[in-house]
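Undergrad: A predicted structure for the sequence below; I have some questions about it.
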Amino acid sequence: MGAALARAFPEKRLFLRSNTETRYVRLSPATQVMTVSGIAVVVGWTIIASSVLLMDSIGSGHERDQAQREQQLYQDRLNAMSDQRDAALAEAAAAHERFNAALRQVSTMQSQLLDSETRLTELERGMDVTYGKLRDAVLARDAARQEVAQLNDSLNGDGSEMAELARLGDMEKTVDLLAGALTAASGQRDSMMIEAQEAEDFAEEMIFEAKLKQARNDKIFNQLEDALTISVSPLDKMFRSAGLNTENLLDQVRRGYSGQGGPLTPMSFSTKGSEPDADGLRANGILEKLDRMNLYRIAAQKAPFALPVKSSFRFTSGFGPRWGRMHNGTDFAASHGTPIHSTADGVVTHAGRQSGYGILVKIKHEFGIETRYAHLSRLHVKVGQRVSRGERIGDMGNTGRSTGTHLHYEVRVGGRPVNPMTYIKAAQDVF
């Protein structure tokens, strides 16, 4: 073994000459082997570490691009649903107005029909009376004609008989007049019956059209209700997964947006102050779900569901015990100067150095939530400044108690630190 090692790495001497003396260093085969092995180990470790960093960068970049695409897709879907909801509500309101107009027209025609039936009844009664009088007049006329015939035969009539003949002639004219009035009344009755039948046919047609519109409204309502159920459930799950009480959270948002133009309010389809019908109740139910979805979207901007680092990064340490101490946040490692962004809307309460944290930014959010961004190299905000979700607040650095360039990110609720990944993972199911 020693001979083979000596042949592969023969002993070498390095001569070091100065002005006064000459020295040499003896390099034995074993020393040469150890030196070459050390260099090989260092080179190998450098290659492996570089490969790991490259794979982490590629993986995190792919996940970030995927998250951005899903977020844009979800936003497009919400906008499309909002447009569809507005169009459907407008169409429902127009259909309801047309239905009310048709009902008013049907009601008017029904009133006219009732008036026509009343007049028809009165005419029928008048005709019965007229028929009775006409019958009596005809009988009297026949009797008078018989008397006239007898008088003509006798040729001995006096003045009283001639007066009777004149009276009978007047009665005959009256009978003819009554017969003409009866004929006119009969024609009017037939005309009114035709108008009544036409009004009844029109009312049936309007009722059938109203039923068709009701069926169409039911289909629109069903589509809107299903779409809203699919959209609201992931948002509700996201907040519950983050450990937030959704009802209290929505109440806070609702109080902050209680003015005109804020959350949607129930609509009324009745102008008489009565309770809404079934369509009105369904429309109000849809508006309530839309209101809940809008409140969730507002709350999502005010809660830290976003990532503080948008460039390529890798996780270096998570939330929990570490080296015998509690690590209250999550560490993101990237190159020096990488932009750091606010994860939610809020107000900057601290922007400067703090022991252990180095250059630190604290942001106060709604719902008693605070986020912290530590070990920064540069600040882009100041105390009291209001920031929006995604706004750049600083650059990644290595200040404070830090072993390398990274971001220490904390989320605190009511002053108590919680795991930031709870919020980040909860948002991955929605955005």
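TA: Received the coordinates, thanks.

Undergrad: make it CA atoms for all contacts and neighbour counts henceforth
TA: OK.

Undergrad: residues near G180, how many?
TA: Here the count is done by other CA atoms under 10 Å, and G180 has 12 residues near it.

Undergrad: tell me how far it lies from T130.
TA: Distance, G180 to T130, by CA to CA, to the nearest Å: 11 Å.

Undergrad: do the same with Y423
TA: 93 Å.

Undergrad: okay, the two: which has more neighbours?
TA: Ranked by neighbour count (other CA under 10 Å), Y423 and T130 place Y423 first, with 21 against 18.

Undergrad: from memory that one sits against P304, does it?
TA: Yes - if you go by CA atoms under 8 Å, Y423 and P304 touch, sitting 6.7 Å apart.

Undergrad: neighbours of the nearest residue to N245 once chain neighbours are set aside, how many?
TA: Of all residues not flanking N245 in the chain, F239 sits nearest, at 7.5 Å (CA to CA, 6 or more residues apart in numbering). Using other CA under 10 Å, F239 is surrounded by 21 other residues.

Undergrad: included below, for side-by-side comparison, is a second structure:
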Amino acid sequence: MISGVFQKAWDLAEQWFPGRQIYHRSDGQVRYFELTTTMQVGALASVVALTGWLCFTTISVAFHGYQMSQQSAAMERVRTESSRMVSEAMANEAATQAMFESQVEEFRSTANEFQSRHETLSQLIQLVEDIDGDEYDPSPALDGGRLLMAATPADPTPRRARDELTLSVHDDPNEPEDRVVSLIEQQDVVLAEAEDAAEARLENLRAVLRLTGLRLDDVLSENRDSEESGGPFLSIASSAFGAELDMDDAFSARVARIATRLIEAREIETAVMALPLGVPIRGEYRETSDYGPRMDPFTGRPAYHSGQDFVSAEYRTPIYATGPGRVVYAGWRSGYGRTVEIDHGYGFMTRFGHLSSIEVRRGDTVRTGQQVGRMGSTGRSTSTHLHYEVWNNRQTLDPERFLRAGQYVQQN
């Protein structure tokens, strides 16, 4: 069967490619060669094979080129992605470096600010210590130079005028930034306590002056006017801290405000402690003739009593200075008998009349509670008693106001 099929195929080939003879004449000779069916089929098969090989190689080269182009595109994509990642990494590195430098600069700025705040706060604390460390002569019930007073007569609970500044120390956080923030918050706490203490101290001091019926500005201006002064202007910042503070900075402005309050409180306290707020007699006594209009004991007619009379059970009862000062008169004065006058500064002067004896001399410096004489009945007097006067700027004041104020100035 196979041979039959092969025979049929060969017969068909002989029909399509019959044998052919090709003649060639040259130099009178005729030659020929024959193209058999086998030769023609072989040539056709060779041409077909060659054509197939050319198609195969062409397709292979084209496919290989496509693969190469695909690989090149993939490599280009990888290169582009790598370049992008490198660019992003460089950008992130630059951003991180900039952030680090910014944080370093911010931390340096915060550290400098904290150091400046710390130095300013240290100077404020030093100022408070300098003020509290001043030594004053004792005032009425002011042993140790400290005030303990109530703001008003209606408030029976005294308050400490010199509040102590305390800084609560807590465990510091682990992070440096948190530690700086914590320290700055503690500084703010100290400032708040200092500001409250200064305001409370000023209010208490002003309360004492209000009880005396005096105006604060009048008392302070009297002392400033009585002293020779001059020189260049120095602000609170330069005088208290040795350098000008930046008032545009909230912290420095707050410190300067507190320093102003403290210095103002020291000035007022100096004035208060110079006032005659004590009682001239110790032990039991009674007040007889008050300050103001009364009937004169000698004439029986209306008269003006310029002081306060104190009566004790015993003759020659010791009489004491009611405030620190300097004795400006010690001797006999018409109408007052044996008299002692003490200048307390700020325009204040006290007078002790009708004394039986005088224990000080003119020019002596006396402290609060120091004996200046003994009770008697010299001069224009009907019986043994002390005539006590308080003067301010050559005008008499009601001594009862100062006695009442002295009741709210107690020993610490």
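TA: Sure thing, it's come through. Computed from a predicted model, the values in this text were never measured in an experiment.

Undergrad: need the TM-score between these chains.
TA: Superposed pair, TM-score by TM-score structural alignment, normalised by the length of the second structure: 0.52. Supporting alignment: 247 aligned residues with a CA RMSD of 3.8 Å.

Undergrad: related to what we said a few turns ago, which residue in the second structure aligns with the residue nearest to N245 of the first structure?
TA: By TM-score structural alignment, F239 of the first structure lines up with L209 in the second structure.

Undergrad: what helix or strand is its match on?
TA: Per DSSP states H and E, L209 of the second structure falls inside helix 176-212.

Undergrad: mean shift of that helix relative to the first structure?
TA: Helix 176-212 of the second structure, aligned to the first structure and superposed, deviates on average by 2.0 Å (mean CA distance after the TM-score superposition for the first structure).

Undergrad: how far out from the middle of the chain is that helix?
TA: 10 Å (CA atoms, centre = their mean, to the nearest Å).

Undergrad: which residues are in contact with the next helix or strand after it?
TA: For helix 176-212 of the second structure, the following helix or strand on the C-terminal side (DSSP H and E) is helix 216-226. Here helix 216-226 of the second structure makes contact (CA atoms under 8 Å, 6 or more residues apart in numbering) with R206, L209, E267, I268, A271, G345, Y346, G347.

Undergrad: give me the buried subset of the residues you listed.
TA: Buried by 16 or more other CA atoms under 10 Å: R206, L209, I268, A271, G345, Y346, G347, out of the contacts of helix 216-226 of the second structure.

Undergrad: can you lay out the residues you listed as JSON lines showing distance to D196 of the second structure and secondary structure?
TA: Shown next, in JSON lines, are those (distance: CA to CA, whole Å; DSSP: H, G, I helix; E, B strand; the rest coil):
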{"residue": "R206", "distance to D196 of the second structure": "15", "secondary structure": "helix"}
{"residue": "L209", "distance to D196 of the second structure": "20", "secondary structure": "helix"}
{"residue": "I268", "distance to D196 of the second structure": "17", "secondary structure": "helix"}
{"residue": "A271", "distance to D196 of the second structure": "21", "secondary structure": "helix"}
{"residue": "G345", "distance to D196 of the second structure": "30", "secondary structure": "strand"}
{"residue": "Y346", "distance to D196 of the second structure": "28", "secondary structure": "coil"}
{"residue": "G347", "distance to D196 of the second structure": "31", "secondary structure": "coil"}
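
Undergrad: mind putting these into JSON lines with distance to Y408 of the second structure?
TA: Below are these laid out as JSON lines (distance: CA to CA, whole Å):
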{"residue": "R206", "distance to Y408 of the second structure": "12"}
{"residue": "L209", "distance to Y408 of the second structure": "11"}
{"residue": "I268", "distance to Y408 of the second structure": "16"}
{"residue": "A271", "distance to Y408 of the second structure": "16"}
{"residue": "G345", "distance to Y408 of the second structure": "21"}
{"residue": "Y346", "distance to Y408 of the second structure": "21"}
{"residue": "G347", "distance to Y408 of the second structure": "22"}
